[in-house]
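Colleague: okay, here's the prediction I keep looking at, along with the sequence it came from:
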Amino acid sequence: MALMLRDGVISDELWEVLESVMPQDVGRPGRPWNDHRTTLEGIIWRFRTGSPWRDLPDAFGPYQSVWQRHRLWSTDGTYERMFAAVREQAGLGGDDVEAILSIDSTIVRAHQHAAGARRDSVTSDDTQDTGGRIELQEISGRARGAA
């Protein structure tokens, strides 16, 4: 099952570029890290599927470990070094990278309140509430002890 999950996520060619900039375990206190490649593939799987961290398949290791490594790499500059290494290897400039990493608005989902619906479109029986003003007033009324 692990092979099915990992198939085609990080090619051997890409891993050769990334492996050189990954943090080293030497001199670091505590337990040795899980395999960087497997962890990175877990991070990619999580963002590709949009799943919560706790739903990460066991093939990638404990979700807490994968999340902690993602958090560390976000703050210690590992991701920046990874992007720089790929840019250098591919001979890409800053504009080329922005074109590759751009977000296409046709696939980005907006919250239902950003869809342009009128605020007074809620029915009188409140069956169509979507978290707008009416629900907030009801909640605040309950908090004050109102019936």
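Modeller: Nice, thanks for sending it over. What you see is a predicted model; the values in this text were computed from it and never measured.

Colleague: could you use CA atoms for every contact and neighbour count after this?
Modeller: Noted.

Colleague: which residues in this structure form helices?
Modeller: Assigned by DSSP state H, the chain shows helices spanning 2-6, 12-19, 36-49, 63-76, 78-90, 94-101, 133-143.

Colleague: just say which of the ones you listed is most tucked in.
Modeller: The highest mean neighbour count among these, using mean count of other C-alpha atoms under 10 Å, belongs to helix 36-49: a mean of 17.

Colleague: ok, second structure coming up, stack it against the first:
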Amino acid sequence: MVTRNPISRKDLTNQQWQQLQLMLPKPSPKGGRPANDHRKIINGILWILRTGAPWRDLPDRYGAWETVSGRFYAWRKRGLWQQILQQL
């Protein structure tokens, strides 16, 4: 039996995702392991922001907490969150 990760009712809707994905960096063309899905990562970040939980308590459906937090801090350092807020 195949089990799928449940989708939270508070995750990004398809409409929200379509608007947001255009503002995110494209995956790197470098070799190696493919990058985790931006949508899953952002839903994990939103879960942390909503709950106030520590990164280590991030549910598995959002991926490894180290990956999610790493992406959050890297994008913050690049100023991406500020750019997104200005565009929205």
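Modeller: Arrived safely. This one's a predicted model, so the numbers in the text were calculated from it and none came from an experiment.

Colleague: please say which position in structure 1 Leu22 of structure 2 maps to.
Modeller: Aligned counterpart of Leu22 of structure 2 in structure 1: Ser20 (TM-score structural alignment).

Colleague: ok, now Trp55 of structure 2?
Modeller: Under TM-score structural alignment, Trp55 of structure 2 pairs with Trp53 in structure 1.

Colleague: next up, the contacts around that match.
Modeller: Trp53 of structure 1 is in contact with Arg46, Tyr63, Gln64, Trp67, counting by C-alpha atoms under 8 Å, 6 or more residues apart in numbering.

Colleague: quick check: the gap between the second one and Arg54 of structure 1.
Modeller: As defined by C-alpha to C-alpha, to the nearest Å, Tyr63 of structure 1 lies at a distance of 6 Å from Arg54 of structure 1.

Colleague: cool, and the first one?
Modeller: Separation of Arg46 of structure 1 from Arg54 of structure 1 (C-alpha to C-alpha): 10 Å.

Colleague: the third one too?
Modeller: Per C-alpha to C-alpha, Gln64 of structure 1 is found 8 Å from Arg54 of structure 1.

Colleague: what of Asp96 of structure 1?
Modeller: 35 Å.

Colleague: try Arg87 of structure 1
Modeller: For Arg87 of structure 1, the distance to Arg54 of structure 1 - C-alpha to C-alpha - is 32 Å.

Colleague: and what of Glu135 of structure 1?
Modeller: Counting by C-alpha to C-alpha, the gap from Glu135 of structure 1 to Arg54 of structure 1 is 30 Å.

Colleague: ok, the residue nearest the centre of structure 1 - contacts?
Modeller: With distances taken as C-alpha atoms, centre = their mean, the residue of structure 1 nearest its centroid is Phe47 (4.0 Å). For Phe47 of structure 1, no contacting residues are found, by C-alpha under 8 Å, 6+ apart.

Colleague: rewinding a little: now the two most distant members of the contacts of Trp53 of structure 1.
Modeller: For the contacts of Trp53 of structure 1, the maximum inter-member distance is 12.5 Å, found between Arg46 and Gln64 (C-alpha to C-alpha).

Colleague: returning to what we had before: could the helices of structure 1 go into a markdown table alongside distance to Val26 of structure 1?
Modeller: As requested, the helices of structure 1 are exported to a markdown table (distance: least, C-alpha to C-alpha, whole Å):
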| stretch | distance to Val26 of structure 1 |
| --- | --- |
| helix 2-6 | 27 |
| helix 12-19 | 15 |
| helix 36-49 | 14 |
| helix 63-76 | 16 |
| helix 78-90 | 16 |
| helix 94-101 | 32 |
| helix 133-143 | 53 |
